[in-house]
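J.: Sequence first, then the predicted structure, then my questions.
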Amino acid sequence: MAPIELTMAQTFEVERLKRDIDAQNDPAALRALAKDLLKAWFSEKASTNQAIQEQLKA
């Protein structure tokens, strides 16, 4: 299975956000960001699994 490719706009947004993270010096802010990203990642996984299940039922 081929890896999912990001669009050019998504690639630029990722790079922008990576620079924002690199510029952050506040450990509490970085922890909060990590927790937000973890929640978003698992929400995305749940949404993907739900969509797959719905497709399999159809």
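T.: Noted; the coordinates are in hand. Keep in mind that this is a model prediction, so the values were computed, not measured.

J.: CA only for contacts and neighbour counts going forward, please
T.: Noted.

J.: for E5, helix, strand, or coil?
T.: coil (DSSP: H, G, I helix; E, B strand; the rest coil).

J.: A further structure is provided below for comparison with the first:
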Amino acid sequence: MHSDLSGGVELSIGQQFEIERFSRAIDATADPAQLRHLAKQLLQAWHTQKAATHWVTNQQA
């Protein structure tokens, strides 16, 4: 499985399983407050990863 969302970067099997696991958890969550909390956590994780990737890229330059 390849991820088109990450600019053509291939995800590992472990990452694919984590995505599926979290997708199922999201689908199973009916409480809007829990979904908002999860969305905020994912947003924070996404931006943290972007910052880390940017830092690594700059270190290699």
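T.: Alright, I've got the coordinates. Since this is a predicted model, take the numbers as computed values, not measurements.

J.: Give the aligned equivalent of I26 of the second structure in the first structure.
T.: Alignment note: I26 of the second structure maps to I21 in the first structure; criterion TM-score structural alignment.

J.: show me the contacts for its match.
T.: With contacts defined as C-alpha atoms under 8 Å, 6 or more residues apart in numbering, I21 of the first structure is in contact with L30.

J.: Check the gap between the alignment partner in the first structure of F17 of the second structure and L6 of the first structure for me.
T.: F17 of the second structure maps onto F12 in the first structure, with residues paired by TM-score structural alignment. Shown here: F12 of the first structure relative to L6 of the first structure, a distance of 10 Å by C-alpha to C-alpha, to the nearest Å.
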